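Student: Need a 3D model of the following:
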Amino acid sequence: MHYLLNNIDRKTGSRPDRSELNSRSLNIINAGADPFAGVLAAAFFYLLHNQCALRKATKEIREMFSTPSEICSGPKLNSCVYLQACIQETLRLAPPAPSHLPREVLPGDIDVYGTTFLVVCTSRESVELAHWTFCPFSLGICRCIGKNVEYLELKLVLAHILHRFDMRLAATDMNLGGGNPDLEGERHRLDEFQLVDYIGVARNGPHRRRICG
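Tutor: Okay, here's the model as predicted:
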């Protein structure tokens, strides 16, 4: 908000008015809330559908922190490598970006200018290269300014819930959030978390008024 409130047009010298500040504030709130909620839901979906990963993540958190009150931003939370890996994998599988990003590897893999994808990471260098090329928050002028806050929120919420609760899928919700064989395109996979686009708008009227007579 500091940069918005102090933004001055170089040509006209004008500052943003109240309506523009309202519009931009709404965009910032949506940009911060919706992606976080979507990634968090996807993380729970994939953890609950992969019990081995759920047990490993839960074990790491409960061994790192004796009580939930210890879970806070700092070196101990940042050292939870498996929790971070779960978040990264969730972002890869369900990036909070507009429109679905289906990926289908055909038989024989994909060849791009003589390079076959995907290469199995077997060395520290190849893992670091994979991390370097992984940019779910974009780059450059389009880079999300809330990237670090988003990661911190995800780590804190996931760590607290994994520490406090033993989770499992309810018998009636086994396919909740996943694909369906009757859906179109790439939405048929049962074990893939489904994201749907929504477009939000702001308006000024018409307003409903009570007529007294």
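Student: From now on I want contacts and neighbour counts done on CA atoms only, so please keep to that.
Tutor: Will do.
Student: count of residues packed around D173?
Tutor: Neighbours of D173 under the rule other Cα atoms under 10 Å: 8.
Student: right, and the helix or strand after the helix or strand where L4 lies?
Tutor: Element membership of L4, judged by DSSP states H and E, is helix 2-5. Heading C-terminal from helix 2-5, the first helix or strand you meet, by DSSP H and E, is helix 18-48.
Student: to compare against the first, here's another:
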Amino acid sequence: MNSLNALLVASKFAFSCLIPAVLSIFIYRLVFHPLRNYPGPFLAKITYGYGGFHAMGGRHHINTYKNFQKYGRVYREAPNRLMFNSLTAIQDIYLSHNITKGRAYRHPAAPEEQNIFNVRNNAEHRRKRKVIGQVVSDRSLRSFSPMMSEQIDIFLQQLLRSSRQAQFVNMTVACNRLGIDVVGHLAFGCALNTQTEATNRHIPETMFKSIYMNNLYYTWPILGNIAPVLRWLGSKRVLAFTQAVEKMIVARTSQPANAQPDFYAVVTGEAGLRQNELWAEALFFVLAGGSTVATAICGALFHLSCHPDVYARLAAEIRETFSSGHEIQPGPRLASCSYLRAVIDESLRLTPPSPSPLWREPENQTSKPFVVDGHVVPQGTEVGVHLWAIMHDPTYFPEPFAFRPERWLFPTVDNAPESQQEREARATMQRAHVVFGLGDRGCAGKSMAYMESSLTIARILWYFDFERAPGEDGKLGAGWEGSKDPWYGPDQFQIYDVLGADHTGPNLLFRARGEYYLDLDKKEPR
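Tutor: The predicted model follows:
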């Protein structure tokens, strides 16, 4: 009993000490902090939990957009964070050589072995980028493209089966499996076969949960301190995932390095990655590569299903450019499909695969002040531009919630030359189209994402026609009728901001075109 009383007394004492400490921190952040004069939500000024709360619901991008409407082009997003929304800020933050990733990337739950995503040292990042960039170079992708084509054929065969059974397809599920199978070959030289078998389908599911949790730590870093508890709660899934990865690593390392045109073949050797960092990089490669392409394809298919005129124009371009599905390969002819690229670019703008802010701060403090869009940023402050918000800004994209691929094309009416105003507007849009980031830290896999999404969408439109599923099933992934907020409209593909973009749908019904499907039957293994 005495020990219980002692425990209660100690608890009361600790609690009585904690309250003044927390209050003093809050008062400092509100009254004396160097960022005290910046506008922003009250809770954001005193706790990172403000952003963490919105990150939990996956609606951080929507909340950020509303805050820009309320506070202007810069506001205080957290006690030590400023969020910007301008082209000047993009230039000042991401194209400066002395700027590195913010401390958010090394939150308490971050793995000890740093990868290209979370490494903060610029020299170390350049070393990793030089090596990993070879994996997704044009030369490497050319050698890998037959494997990518093979996985896309399997994807098309699944669509053919569903069309024969008059069943709709949830494209998020189908595209995630396609993306993970492609990047599994590229990273590990491994056939995960998630499109055709259930065995490894827990891998993409576990990885998306990992992305979600990392986003919470990234937005609200203190949560990283309880990461061991959260990992323990999901220990069975984590163990299954770890065992699957270890199996892939053992299988690949038992082969000669040059046995397959994959990550391992490219980054091994004297000038490659160290053994202890090799698989951390490959795992991030899988995380980033699979989900990015899936969002690009799903977003494009959703918007095409909402806009019959765009659908008809793109289908005509594909079907007039090629005379068979076999001809749809990476190269000049596919690259000549300018409307296809415009559709993908516009879909990426509306539904970016990585919608979150990219937090940065100076790598080395110098006597020269750090200035972002005219604001002298105090030492210890993370700054960022929210990608989804700036790509929906009407200053840079007129009618920002309208799906208009034509905005990316040169005018062709009566062969009239483009005016100076039109050229300037196009240049502005291109600078604000930061879907893959930019500068030294921009996404290395940009070329691969465009190649895979272009091939997949072009082949879908060659072999099939498609439309939304009837009734309520066809509304999956869309906003709703009567919404006063344009981002929740029925023609808007709903994504969740989880560092990457999570989503579900659209549900589509496919119909095979003529007898073109016979090509797919011939390719299907018996």
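Student: so what number do they get for TM-score?
Tutor: Between these two chains, after superposing, the TM-score reads 0.72 (TM-score structural alignment, normalised by the length of structure 1); 182 aligned residues with a Cα RMSD of 3.1 Å.
Student: picking that back up, return the distance of the helix holding L4 of structure 1 from the chain's centre.
Tutor: In terms of Cα atoms, centre = their mean, to the nearest Å, the centre of helix 2-5 of structure 1 is found 26 Å from the chain centre.
Student: Could you verify that V385 of structure 2 is part of a helix?
Tutor: No - assigned with DSSP: H, G, I helix; E, B strand; the rest coil, V385 of structure 2 falls outside any helix and is strand.
Student: what about it, distance to W279 of structure 2?
Tutor: 30 Å (Cα to Cα, to the nearest Å).
Student: Neighbour count for those two, which is higher?
Tutor: Neighbours per residue (other Cα under 10 Å) separate V385 of structure 2 from W279, with V385 holding more: 25 against 20.
Student: Any idea which residue is closest to the centre of structure 1?
Tutor: V39 (3.2 Å; Cα atoms, centre = their mean).
Student: how close does that one get to R92 of structure 1?
Tutor: 10 Å.
Student: Same check on C121 of structure 1?
Tutor: Counting by Cα to Cα - C121 of structure 1 and R92 of structure 1 are separated by 16 Å.
Student: and what of N50 of structure 1?
Tutor: 16 Å.
Student: Then I29 of structure 1?
Tutor: Counting by Cα to Cα, the gap from I29 of structure 1 to R92 of structure 1 is 23 Å.
Student: between the two, who's got more neighbours?
Tutor: R92 (13 against 10).
Student: corresponding residue for that one in structure 2?
Tutor: Matched to structure 2 by TM-score structural alignment, R92 of structure 1 sits across from R349.
Student: Likewise for Y82 of structure 1?
Tutor: Under the alignment (TM-score structural alignment), Y82 of structure 1 pairs with Y339 of structure 2.
Student: what angle separates the helix or strand its match falls within from helix 275-306?
Tutor: Assigned by DSSP H and E, Y339 of structure 2 belongs to helix 338-350. Here the directions of helix 338-350 of structure 2 and helix 275-306 differ by 110 degrees (axes from the mean of the first three to the mean of the last three Cα atoms, to 10 degrees).
Student: mean deviation of helix 338-350 of structure 2 from structure 1?
Tutor: Once fitted to structure 1, helix 338-350 of structure 2 is off its aligned match by 0.6 Å on average (mean Cα distance after the TM-score superposition for structure 1).
Student: following that helix, which helix or strand comes up?
Tutor: strand 360-362.
Student: now the counterpart of A171 of structure 1 in structure 2: how far from L476 of structure 2?
Tutor: Matched by TM-score structural alignment, A171 of structure 1 corresponds to P470 in structure 2. With distances taken as Cα to Cα, P470 of structure 2 is found 11 Å from L476 of structure 2.
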